[in-house]
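Participant: Fold the stuff below for me.
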Amino acid sequence: MTAPHPAHDPELGALLAEVPLMSTLDTDILARLRQVPSPPAETFLAGHPVDRREVTVAAQDGTEIPLSIFNPTRADESAMPCVYWIHGGGMVMGDRLSQIDIPLEWLVAFGAVVVSVDYRLAPEFTGATLVDDCYRGLVWVAEHADELGVDPARIVVAGISAGGGLAAGVTLMARDLGGPAIVAQVLSCPMLDHRNTTTSSRQFSGGPGVWTGEMNEFAWRSVLGDSEDVSRYVSPATADDLSRLPTTYIDCGTAEVFRDEDVDYATRIWAAGGQAELHVWAGGFHAFDALHPQARLSTAARRTRTEWLGRVLGTAAQNEHENGRPEHAVSAS
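Facilitator: You can find the predicted model right below:
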């Protein structure tokens, strides 16, 4: 039986009641879900001229990892910010076009170059393979900033759900390995903690939902197998040190599994002397603003996130203008 938990926002609750929900996830269900294609990116770009190209980047084992690059067509040749996007899907499903409408809003709003990575998925690939795929793509972006028309002082790492957790892991890797400079990380309802033991994990177990505690356990088991040696880059909530991270945006809903681990991550960034902005949207279920972007709460959440990113990118551009472009170390180690 599901434990008492915060109610859904009325509008979102009504929308949720119209779709079939699951309680658990298994290999058969996963195989069926993987057959559902992502909407074409062009759906979200009507009226906005964009150059799109596909490249591949060599992973640590030599596998070619696809990247989709969306570059706004413009007469101005000044270097633009870049959003490096990591999709959601529990690390077991989705592709580089999943939830792509979110970063494409920033392409339109800021003229940002959007790069989305098609990291390999569990259970076929496990452990640090997924986060390392994402990191390799980020290194490639930084190394090719001039070619992409990207300002290396304004590279943002962003992701939703599993992609938010991977974005956090990539940011930790960049800090620890002396990798690309990241001006900000945007973590939307991020999947950060493999332990699945928080109050919100228990509150959203035992019943159907968008993402339940049982589904979360399946996903993490798919990624980790029986391993007890869990890297902080895979499960960022286990990192002992959250200092020296770029300014961070974290949001989630009150009515979702990841609520408590997300709040704790922001709290620990503050405790380490870092800067994080946290929004916990009352009545929001997991990924509510991605699933129902036209709902009033979703509109508010997306607008707030975009406004924050606009302030961060504007400040970075101003600092660069005043101080000159800094040197940026890039390492593929």
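Participant: Only C-alpha atoms from now on, for both contacts and neighbour counts.
Facilitator: Fine.
Participant: Not counting its own residues, what contacts the longest strand anywhere in the chain?
Facilitator: What stands out as the longest strand in the chain, according to DSSP state E, is strand 150-160. With Cα atoms under 8 Å, 6 or more residues apart in numbering as the contact definition, strand 150-160 has outside contacts at 79-88, 113, 142, 145, 164-167, 171, 181-190, 287, 313, 316-317, 320, 325-326, 328.
Participant: switch to 6 Å and redo it
Facilitator: 79-88, 167, 182-188, 190 (Cα atoms under 6 Å, 6 or more residues apart in numbering).
Participant: mind checking how far that strand is from the chain centre?
Facilitator: 12 Å (Cα atoms, centre = their mean, to the nearest Å).
Participant: now swap in stretch 177-184 and tell me
Facilitator: So, by Cα atoms, centre = their mean, the centroid of stretch 177-184 is 16 Å from its chain's centroid.
Participant: what do you get for stretch 140-151?
Facilitator: That offset, for stretch 140-151, works out to 20 Å (Cα atoms, centre = their mean).
Participant: rewinding a little: ok, then the element right after the longest strand of the chain?
Facilitator: helix 162-177 (DSSP states H and E).
Participant: please give me the structure for this one as well, since I'd like to look at both together:
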Amino acid sequence: MRVRPVPFDPTLSAVLDALPRTAGPELSLADVPRLREAATAFPTPPIAEVVGDRGIDAEELTVPGPDGAPDLAVTVLRPRRLTAPAPGLYNMHGGGMISGHRHQDAARLADLVEELGAVAVSVEYRLAPEHPDPAPVEDCYAGLVWMARGAAELGVDPGRVVVMGGSAGGGLAAGVALLARDRNGPALAGQLLLCPMLDDRNTTVSSHQYDGSGTWQRSMNLLGWRALLGDRAGGTAARVSPYAAPARAGDLSNLPPAFVEAGSAELFRDEDVAYASRIWAAGGQAELHIWQGAFHGFDVFAPGHEVTRAALATRLSWLRRVLDR
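Facilitator: Down below sits the predicted model:
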């Protein structure tokens, strides 16, 4: 399929042009170590530096993983002074299922802890291809169960917990919300899905428009799904779990309210729009925002841009509303 891509916002395009090129027209599992190494070009500040002199305490914990699997590392950020049970934010990091770590979203979470008086938990899940499906989503679900069971000790109101994540983390957040529904697990107040990675089929128009351009390109997405699902990627629905690829879910009813966001100039745009539309069709609640001219991860790479300021304010507004702040 040959399609003309939606143009990037001119200012964002200049940011994109300054970023190092890491992808190619074809990638194999042998490229995963190189892509992980390339990600280190954007170092994550230490948690102590992220927190700084703000009234936030950071704690590193080890919690139970899924049955028969290793324990999980989590980072907890909480207001230093909690006078009542606080909202909870349960975060899963991005990285295409093949890279990333729980500390990379620390700045985003610290801002929300400060703004909302919330307690945030960020989980370290196992990565593909070393740990293919269902390891990543089961790790994330186990961390949510731990958070819900330990809500009192964490200072969290168990009725006001939102699962969240960007890119692969957004896909995992959607998968965890489906698991919580289907297993009668923790009740969730919402799911904050930021440019989520939802569909292993890669058949939408936008999945073809960004074949060779943008921060997360078609070849990288195909690799991520291949690493997670092996030869099941893109195959028949019976072979692909909806918890790994939430776009495959046949039933999107009875889910917590969703916030779905993407850029107009990224390959996840169409699958994210379709996911929100299917939640509406099932009688559910979804708020959808497509930011004109924005590429995948625009808020991370262009923190000072006007579209980023608008996106951050819009996310915060939605969180305040679902958490009844």
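Participant: thinking again about what came up before, the contacts of strand 150-160 of the first structure in helices, which ones?
Facilitator: Ala167 (DSSP state H).
Participant: which residues in the second structure does the longest strand of the first structure align to?
Facilitator: Aligning strand 150-160 of the first structure against the second structure (TM-score structural alignment) gives residues 156-166.
Participant: once aligned to the first structure, how far is that stretch on average?
Facilitator: Using mean Cα distance after the TM-score superposition for the first structure, stretch 156-166 of the second structure ends up 0.4 Å from its aligned counterpart in the first structure, as a mean over the superposed pairs.
Participant: Please tell me how far Gly190 of the second structure sits from Thr215 of the second structure.
Facilitator: 28 Å (Cα to Cα, to the nearest Å).
Participant: what do you get for Val322 of the second structure?
Facilitator: 31 Å.
Participant: More neighbours: which of the two?
Facilitator: Thr215 (22 against 18; other Cα atoms under 10 Å).
Participant: Doesn't that one lie inside a strand?
Facilitator: No - assigned with DSSP: H, G, I helix; E, B strand; the rest coil, Thr215 of the second structure falls outside any strand and is coil.
Participant: Could you pull out the strands in the stretch 201-333 of the first structure for me?
Facilitator: 247-253, 276-281 (DSSP state E, counting those that start in this stretch).
Participant: go on, the stretch 51-200 of the first structure?
Facilitator: Under DSSP E, counting those that start in this stretch, the stretch 51-200 of the first structure gives strands at 64-72, 80-86, 113-117, 150-160, 184-188.
Participant: Run the chain-centre distance for the second one.
Facilitator: This means strand 80-86 of the first structure. With Cα atoms, centre = their mean, you get 11 Å for strand 80-86 of the first structure.
Participant: quick one: that strand aligns where in the second structure?
Facilitator: Counting by TM-score structural alignment, strand 80-86 of the first structure sits on residues 86-92 of the second structure.
Participant: on average, how far is the matching stretch from the matching bit in the first structure?
Facilitator: Following superposition, stretch 86-92 of the second structure is found to deviate from the first structure by 0.4 Å on average (mean Cα distance after the TM-score superposition for the first structure).
Participant: Contacts for that stretch next, please.
Facilitator: 118-123, 156-157, 160-165, 169.
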